[in-house]
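Peer 1: A predicted structure for the sequence below; I have some questions about it.
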Amino acid sequence: MSASVKVRRQFPTSKVMWSVIGWLVVFVFFFPVLWMWLESFKTEPQAASSPPTIFFAPTLEEFQQVLSGDFPPYFINSAIASIGSTLLVLVLGLPAAYALAIRPVKRTRDVLFFFISTRFLPFAASLVPLYLLARDLQLLDNIFALALIYTTINLPLGVWLLRSFLLEIPPELFEAARVDGAGFFTEIRRIVVPLVAPGIAATSLICLIFSWNEFFYAVNFTSSVAGTAPIFLVGFISGRGLFYAKLAAAATLASLPVLIGGWIAQKQLIRGLTMGAVK
């Protein structure tokens, strides 16, 4: 009896320590975002002051100036390129992942290696051929051409992720569906999509984030017509005048879609990223 009481009175030191470490790590990663949000509600003199202004009266003046300027077209371009490329990745990647996971062939591993090997190529190495191709096809400064480039970047990753999710589906389900006369599209619609919906949501969000934040190809393939939100943010950086508060306000607006999408799909995202982790 005394032993059990002694065990109950033990303080979970290790658990508390790991909790504190975890919260410290979260704070370190979240602090730059929090500071950006705080800077966006300051005036330009307050944002550029040294030491930093901690206590201030929040204002929406910088947001109004950003929204009344050229930000909306850049924001719309980012939405078109990111959402369009993510949809293309799903449309092209889901059948490819189905073939590699459900109906593998002899060279499946070689095909998988080919897909992932395209990610080994540095972006700078592919810039010149892609630029020449876009120039000859008159697709420079075209938002749809940028969406196609984003698709080629994210498609290998999408195929790999979707294949890993499809491998968790019992093969007996497909065998039973084929006995009932189900075809390829019926299997995709009735079996694959409902069962791997969390994985599809996770893949979509990852591809959306990569496309939304992409800068290298956007700065080289666009100028004024098809510029995206990262291009707009770079335009604020200048050696003349104060720009910290406006830059923080524009960065906050540019990050909202990804943050809101991640918050809405957080349950599906967690389920998708942990599929297959526990047998």
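Peer 2: Structure's in. What do you need?
Peer 1: make it CA atoms for all contacts and neighbour counts henceforth
Peer 2: Will do.
Peer 1: what helices or strands is the one helix or strand Y74 maps to leaning on?
Peer 2: Per DSSP states H and E, Y74 falls inside helix 71-101. Contact analysis of helix 71-101 by 3 or more CA pairs under 8 Å, 6 or more residues apart in numbering; DSSP states H and E lists helix 143-166, helix 197-213, helix 229-234 as its packing neighbours.
Peer 1: And here is the other one:
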Amino acid sequence: MSAATMTRSSATATATAKRRSPVMRRRKPLRRRITGAVTTTITWVLVLGFFFPVAWMVFTAFKSEAAAATSTPTFITELSFDRFQDVFDRGFTAYLLNSMTASVMSTLIVLLLAIPAAYGLSVRPLIRSTDALFFFISTKFMPIAAAIIPIYLLLQNFGALDNISALSILYVGMNLPLAVWMMRSFFSEVPLEIIEAAQIDGAGFWTELVRVVLPIVAPGIAAAALICFIFAWNEYFLATILTSTTARTTPPFLGSFVDGRGSFLAVLSAAATLAVLPVVIAGWLAQKRLVRGLAMGAIK
């Protein structure tokens, strides 16, 4: 094949590619737009599906009991804050403070214990650390209902029934294994070169942990802390059996609104709306660190 023939063939191929490329460019963005539109639609449907029960609960909290109990949902009705006043009249503030005390206290203790434990199992691995991790997670194998009788008798012998401090300690045992496992994955992402550089500069263990490692894994710690707080805030089983009046928390208090006559939907919705507000506010304040923290450990 001569050079002229090869030149003409190359020019023909180039011209054909130029004629086809606009079509390909038009088709590809069209497929992307359709895929993006379908994905966005499905996402919004799922979001609205999950959000609608919460929105309906908040809306029901402003209704009267008669409007809330109708078999046909009513959207146009008289709204008021009377149900919220009924909730506070039944002593909601004391239960809210108990939940806040138990959740915050247990979360702080969990962080104090889980941070050095996770650090020792990841950055400074111990001998047979896998066995230690298995021991932590094995504490979650048995349902809490299977251990409630020994726990009840133990607290009864120590006079710790209906005690908010005892309940907080139980929440620590409930959330500590989860926090250790989560934080271990966060600490594992810290580059060893940074830690070795700090050690060469003469940093001790606590300086290395507090000033070097913790700022790097702060989003992960915030995510673990928020999850532990939510689990402690929503815990119902232990709070119902081990407390009666003094240390009773919000979840058992919500159950007290259920009435056999059926006139409880509006006031229960109002109480549930007030109960979820602290968690929603905490999640909203920590949302940036939460998203970043939950993403830590996903890519190695």
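Peer 2: Nice, I can see it. As the structure is a prediction and not an experimental result, all values here were calculated from the model.
Peer 1: In structure 2, what range does the helix holding Y74 of structure 1 match?
Peer 2: Counting by TM-score structural alignment, helix 71-101 of structure 1 falls onto residues 92-122 of structure 2.
Peer 1: To what extent does the matching stretch diverge from structure 1 after superposition?
Peer 2: If you overlay the two and look at stretch 92-122 of structure 2, the average distance to its match in structure 1 is 0.4 Å (mean CA distance after the TM-score superposition for structure 1).
Peer 1: Could you pull out the buried residues of that stretch?
Peer 2: When burial is assessed from 16 or more other CA atoms under 10 Å, stretch 92-122 of structure 2 yields the following buried residues: 92, 94-96, 98-107, 109-111, 114-119, 121-122.
Peer 1: Same question for stretch 197-205 of structure 2.
Peer 2: 198, 203.
Peer 1: just how off-centre is stretch 40-49 of structure 2 within its chain?
Peer 2: For stretch 40-49 of structure 2, the distance between its averaged C-alpha position and the chain's averaged C-alpha position is 20 Å (CA atoms, centre = their mean, to the nearest Å).
Peer 1: ok, now stretch 170-181 of structure 1?
Peer 2: Counting by CA atoms, centre = their mean, stretch 170-181 of structure 1 is centred 34 Å from the centre of its parent chain.
Peer 1: And for stretch 30-50 of structure 1?
Peer 2: On the basis of CA atoms, centre = their mean, stretch 30-50 of structure 1 sits 25 Å off its chain's mean C-alpha point.
Peer 1: Can you spell out the matching residue range in structure 2 for it?
Peer 2: Residues 51-71 of structure 2 are where stretch 30-50 of structure 1 lands when matched by TM-score structural alignment.
Peer 1: Residue in structure 2 paired with S255 of structure 1?
Peer 2: Pairing criterion TM-score structural alignment: the partner of S255 of structure 1 within structure 2 is identified as V276.
Peer 1: where's that match, which helix or strand?
Peer 2: When elements are assigned from DSSP H and E, V276 of structure 2 belongs to helix 265-285.
Peer 1: Could you identify the helix or strand that succeeds that helix?
Peer 2: Scanning the chain past helix 265-285 of structure 2 towards its C-terminal end, the next helix or strand to appear is helix 287-295 (assignment: DSSP H and E).
Peer 1: So which residues make contact with that next one?
Peer 2: Contact partners of helix 287-295 of structure 2, identified using CA atoms under 8 Å, 6 or more residues apart in numbering, comprise 217-223, 226, 283.
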